[in-house]
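*Asks:* sequence and predicted structure below; questions after.
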Amino acid sequence: MLVDENIAGIATDKVRELMKRAGLGYRLDLLPWRRAYELAVAQKLTCVFSTTRTPEREELFKWVGPLASTDWVLYGKAERKLHLTTLEEARPYVIGTYNGDSRDAFLRAKNFKVDTAPDENLNPAKLMADRIDLWASGRYEGGTLIMRQGLAKKIVPVLTFNRVNLYLACNRQTPDEVINQLEASLHTMLKDGTSTRIEHLYDLKTPH
């Protein structure tokens, strides 16, 4: 996400610290997810985050992490007062996702009714306009978008339906020594409490 025109977030702050500790030069670009993903698959010395590690993606990348974990959440309009206890109960509804997202692939594989947006930022407005019934997002990502779009009282979590780990996914041609440096840096961040401090910083900024 952007904060005061700078790229920020739990994973972003951790990646910055990883690179600093590993002594690696880097450039951060904020791109549409599909484009960022395809660049990381095709381009040397390119990584994408935060990436869910799935069997379909396993051989496409070299992996660093997990950087963090997140719940997958279905959000709905507060005024509709939807109450779901299982994902199966969401079958009658149209669920909003975004292009290339692992939640989109997960729900499509299970034959749910999915409406895909080109950009995650469009889904809260689609939900408010009744173009979709529910919106599938991560708890942190979704909560941040809701807050930034001024919809905290209008969009609410309806169901938590999965929990996944998130990784830095690097092009297969990235040298193993670079991956090992990053993994070692992550280990020290976990050991000295830096990872936890970064997570707590954002816990104070987003709704649950």
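*Replies:* Noted; the coordinates are in hand.
*Asks:* switch to C-alpha atoms for all contacts and neighbour counts from now on
*Replies:* Noted.
*Asks:* got the residue ranges for the helices in the protein?
*Replies:* 10-22, 33-42, 102-109, 123-128, 139-148, 176-191, 194-203 (DSSP state H).
*Asks:* can you list the residues that contact the fifth one?
*Replies:* So that's helix 139-148. Residues from elsewhere that reach helix 139-148 (C-alpha atoms under 8 Å, 6 or more residues apart in numbering): Thr70, Asp71, Trp72, Val73, Asn121, Pro124, Ala152, Ile155, Thr206, Pro207, His208.
*Asks:* if you set the cut-off to 6 Å instead, what comes out?
*Replies:* For helix 139-148, contacts defined as C-alpha atoms under 6 Å, 6 or more residues apart in numbering pick out Asp71, Val73, Ala152, Thr206, Pro207.
*Asks:* wait, which of those is closest to Phe112?
*Replies:* Val73 (14.9 Å; C-alpha to C-alpha).
*Asks:* okay, pairing it with this:
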Amino acid sequence: MRSLVLAGAFIFVQFGTVSATELKLVTQSYPPYSFLGADGTPIGASVEEMQSILVGTDIAYTMEIVPSARALALAETLDQFCFFGAGRLAERETRFKWVSPLFADATLLVANSHTSVHPATLADAKSMTIGTQRDTAIATILQNSGFRRLDLSSSFELTLAKLMERRIDLMTIRAATYRKLKREFQPLRAVLTLTDQEFGIACNKNIPDKVIAKLRAGLDRIRADGTMRSIFTKYGIEPD
């Protein structure tokens, strides 16, 4: 997967040199929110949100797409890192400084439409093999809800490939992503809704409060002036 090729190299979005105070923004590959464009740079709705939030600030930054588990670990352990597009859970609340919400979305369970897999309830789904990504908010929700037959991958693309190859029964997917893939004629069928989630920017606790304040002000600005809605519309996402 191209996202894994990018794992060791930062994409320089602004201010071409790295400094000790540069903000390092990481996220996972999860179209239409974040994915690699044809030129190998990050694009997507949440990527454009972050770029718009930072317009007019003096914050130097880089962006990189990495597996979700790595994004979470970097933001929690290294001083200059933020994971944008992170699911906001109660158990993560005190582990990061949060700027949110970037967006909210339902998470669905979907099946390969060429199969007869169709659980009627979440209890039925617990007997099936469900694919999701390692160390994501939805993986934690599933584990805490008693789902034991989880197939954990490093990326959304790997999970989707397993579903297409019928190596798993179901997978988790954000509603906006499901709609995007259906528009592209992917053989997917939604069977159940798991949860509604808020996603935000999870920053290392050592990032200065003045930087967090600038991020919050930028998020408030793009929400108030219509920029956020325009970005969502561009990527086929229904604004909340």
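*Replies:* Right, received. Where do you want to start? From a predicted model like this one, the values you see are computed outputs, not experimental measurements.
*Asks:* just the TM-score for the two chains, thanks.
*Replies:* With the length set by TM-score structural alignment, normalised by the length of structure 1, the two chains reach a TM-score of 0.89; 202 aligned residues with a C-alpha RMSD of 2.0 Å.
*Asks:* as JSON lines, the contacts of helix 139-148 of structure 1 with neighbour count and distance to Pro175 of structure 1 would be great.
*Replies:* Formatted as JSON lines, these follow (neighbours: other C-alpha atoms under 10 Å; distance: C-alpha to C-alpha, whole Å):
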{"residue": "Asp71", "neighbour count": "17", "distance to Pro175 of structure 1": "32"}
{"residue": "Val73", "neighbour count": "25", "distance to Pro175 of structure 1": "36"}
{"residue": "Ala152", "neighbour count": "15", "distance to Pro175 of structure 1": "44"}
{"residue": "Thr206", "neighbour count": "17", "distance to Pro175 of structure 1": "36"}
{"residue": "Pro207", "neighbour count": "15", "distance to Pro175 of structure 1": "39"}
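*Asks:* show me the two of these that sit farthest apart.
*Replies:* Every pair of these checked by C-alpha to C-alpha; the farthest is Asp71 and Ala152, at 18.2 Å.
*Asks:* quick one, what contacts the spatially most central residue of structure 2?
*Replies:* Nearest to the geometric centre of structure 2 sits Gly85, at 4.2 Å (C-alpha atoms, centre = their mean). Neighbouring residues of Gly85 of structure 2 by C-alpha under 6 Å, 6+ apart: Phe199, Gly200.
*Asks:* under the alignment, what does it map to in structure 1?
*Replies:* The equivalent of Gly85 of structure 2 in structure 1 is Ser50 (alignment by TM-score structural alignment).
*Asks:* how much space separates that match from Leu84 of structure 1?
*Replies:* 27 Å (C-alpha to C-alpha, to the nearest Å).
*Asks:* and Asn6 of structure 1, by the same measure?
*Replies:* 37 Å.
*Asks:* settle it for me: which of these two has more neighbours?
*Replies:* Leu84 (13 against 10; other C-alpha atoms under 10 Å).
*Asks:* equivalent range in structure 1 for stretch 211-225 of structure 2?
*Replies:* Stretch 211-225 of structure 2 corresponds to residues 178-192 in structure 1, going by TM-score structural alignment.
*Asks:* which other residues reach that stretch?
*Replies:* Leu18, Arg21, Ala22, Val64, Ser195.
*Asks:* at 7 Å instead, please
*Replies:* The contact list for stretch 178-192 of structure 1, computed with C-alpha atoms under 7 Å, 6 or more residues apart in numbering, reads Leu18, Arg21, Ala22, Val64, Gly65, Ser195.
*Asks:* Glu199 of structure 1 - nearest residue in space that isn't next to it in sequence?
*Replies:* Ile10 (5.9 Å; C-alpha to C-alpha, 6 or more residues apart in numbering).
*Asks:* list the contacts of the one you found.
*Replies:* With C-alpha under 7 Å, 6+ apart, Ile10 of structure 1 has these contacts: Ile198, Glu199, Tyr202.
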